[in-house]
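*Asks:* Structure, please.
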Amino acid sequence: MARKANAAKVRLIIMLFIVAALCIFCAIAPHFMPNDPNRAELLSAKQAPSEKFPWGTDALGRCVLSRVLSGAATTVFSALLIVVLSLVVGCAVGVICGYFGGGLDAFMMRVVDVFLAFPGMVLALAVAGMLGKGLNNAIIALVATGWCQYARLSRSYVLSLRQENFVLAARLNGQSSNSIMMKHILPNALRPVIVTASLSIGGAMLSLAGLSFLGLGAQAPAAEWGSMLSDGRGLMQKAPWIVLYPSLAIFVSSVLFNLMGDSVRDVLDPLDSRNIFSKVIPTKKGNF
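*Replies:* Okay, here's the model as predicted:
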């Protein structure tokens, strides 16, 4: 058991290091662009990979490598922002509703039920369509449709935690509701939420790329991997490199984030019987 626990920890450390390296690379990637990502050279349009354009050019003669590097930070960090904002909003709603209950809880959970009744991408398309085109509106649309799962999950844990002895003792000790929620309930409810969030980053990236592919995300001339796929979808046979490299970038990034999420789940998920923390007493149990 100890050997499996140590192996899970090692895998998590390795994946966190790799993902951190990916994020650092995305931040500094624009410094390695061989050409201006927005400079159009019509005489070089749809040019195959060459010394000047290592990954070829698109229909307007723009360097594909430069645009992939330019759009790395936009795509990856936007996906991270979507997950973080969804987690914050969802946890706030879930903890408050689960702790206080009553009419507010009933109303908000019916709202969550309505949101969860629709496929997430369909609802995001509807919200993005109402807000209009643009990267910021696409992020808002995905956050507006993504917070529900965190609200439902955190509420379910709060309902079980609020009757625990350490919470009852904190109430008898005179602590306020805000103090109990922040110091005792939230830290114990965060673990499964963090697992879900880590597994959702790749999906958020794909959803954002999907909205951009449909023209609802980043707008020209900004480089974003999803919009690059949209620009090259009609040239897949004549110039496949236009969509090949953005697709590979999305694929590799999504796989890395999913592998990291699997590693986080192996270490933190309290519902997994193989989990090294499944028998641990809540960390805040003795702090009143």
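*Asks:* make it CA atoms for all contacts and neighbour counts henceforth
*Replies:* Noted.
*Asks:* any idea how far V10 is from F17?
*Replies:* Here the distance between V10 and F17 works out to 11 Å (C-alpha to C-alpha, to the nearest Å).
*Asks:* To clarify, my last question referred to L80.
*Replies:* The span separating L80 from F17 equals 16 Å under the rule C-alpha to C-alpha.
*Asks:* Could you also give me the structure for this second sequence? I'd like to compare it with the first:
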Amino acid sequence: MKDKITKGVLFRLGVFFLAGLGVLMIIGVFVFTNESLHPDMSQRFLAPSREYPFGTDHLGRCIFSRIAEGGLLTLQVSTLSLAGTVFIGVPLGLISAYAGGKIDTVIMRIVDGFAILPDFILAIVIAGLLGPSLQNVLIAIVAVKWVQYARLTRGTILSEKQKEYILAARSIGCRHVRVLWKHLLPAVVPQTITLASLDMGKIILIIASLSYLGLGAQPPIPEWGAMLNDARPYFQTEPLLMIIPGTMIFLTVLSFNLIGDGLRESLKINSL
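*Replies:* Okay, here's the model as predicted:
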């Protein structure tokens, strides 16, 4: 019982952190309309002030505005990437488990082929081959992440399709599409939501890492990983340039992990 209460507190803490980050991004984009893209060398390395809450960077751009715009950009790319992985992985897992036979064998051999290398290594390879851009990072993430959803869906459906209500639906002549859509797909939704909430933090880390390596967002686009890379030469003299985007990445990933853990615990409780 105590563990359940702790999980609930952590879930609410994650939601609180995420809501706070959302408010910060909205304020940074719509309230502090400082220049975030074009340099102004006369404003370099200004200390935090009312006009520049986080100060300015090595090119005189407002760090607060860049953090806010970079956060919105990261969330947009992460959400699109996650949607792509779900829309590819879940249907393939459904078809693989339900059809069985050669179709299942072919799909699972493809899944095994993608699963040979770790996600991040494979994402680096794909993004490197396609060229540096956020669009290619999105493609790379979808290409490496759909495998988990296909496996999760297949495992769930293999267990679910042997249950009596599925056998009864098929015995009275329900079409395959109806069985998949009305009966089997709802069984996958809770696990998919939980995995997606946990994966959101991982995807944000992949985006930031690829941008840090120069394979993601390109200057002058504000993105947290790219901001970390830009600030490396100035870490000893202006540590805030790295600390601020690093902290934002940490808090955002932590928030999604706490929410994902809370959802996983809730799913476990409801299934008892």
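*Asks:* Can you give me the TM-score here?
*Replies:* Comparison of the two superposed chains (TM-score structural alignment, normalised by the length of the second structure) gives a TM-score of 0.91, and 272 aligned residues with a C-alpha RMSD of 2.2 Å.
*Asks:* between L80 and F17 of the first structure, which one's more packed in?
*Replies:* Neighbour comparison, L80 of the first structure and F17: the larger count goes to L80, with 18 against 13 (by other C-alpha atoms under 10 Å).
*Asks:* quick check, that one in a strand?
*Replies:* No - the assignment for L80 of the first structure (DSSP: H, G, I helix; E, B strand; the rest coil) gives helix, which keeps it out of a strand.
*Asks:* Please list all residues in contact with it.
*Replies:* Contact partners of L80 of the first structure, counting by C-alpha atoms under 8 Å, 6 or more residues apart in numbering, are I201, A204.
*Asks:* and K7 of the second structure, what does it touch?
*Replies:* For K7 of the second structure, the contacting residues are D261, G262, E265, taking C-alpha under 8 Å, 6+ apart as the criterion.
*Asks:* now T156 of the second structure
*Replies:* With C-alpha under 8 Å, 6+ apart as the criterion, the residues that contact T156 of the second structure are A187, V188.
*Asks:* What mean distance separates whichever helix or strand it is part of from the matching residues in the first structure?
*Replies:* Following DSSP states H and E, one finds T156 of the second structure within helix 134-160. On superposition with the first structure, the average gap between helix 134-160 of the second structure and its aligned counterparts reaches 0.7 Å (mean C-alpha distance after the TM-score superposition for the first structure).
*Asks:* That helix: what's the following helix or strand?
*Replies:* Downstream of helix 134-160 of the second structure, the next assigned helix or strand under DSSP H and E is helix 164-171.
*Asks:* and that following helix with helix 134-160, angle?
*Replies:* Inter-element angle recorded for helix 164-171 of the second structure and helix 134-160: 90 degrees (by axes from the mean of the first three to the mean of the last three C-alpha atoms, to 10 degrees).
*Asks:* those strands in the stretch 1-150 of the first structure, which residues are they?
*Replies:* Applying DSSP state E, counting those that start in this stretch to the stretch 1-150 of the first structure gives no strands.
*Asks:* which residue sits closest to H183 of the second structure, ignoring its sequence neighbours?
*Replies:* Counting by C-alpha to C-alpha, 6 or more residues apart in numbering, I166 is the residue found nearest to H183 of the second structure once chain neighbours are left out, at 7.2 Å.
*Asks:* The one you found touches L180, doesn't it?
*Replies:* No - taking C-alpha atoms under 8 Å as the contact criterion, I166 of the second structure and L180 are not neighbours in contact, 9.6 Å apart.
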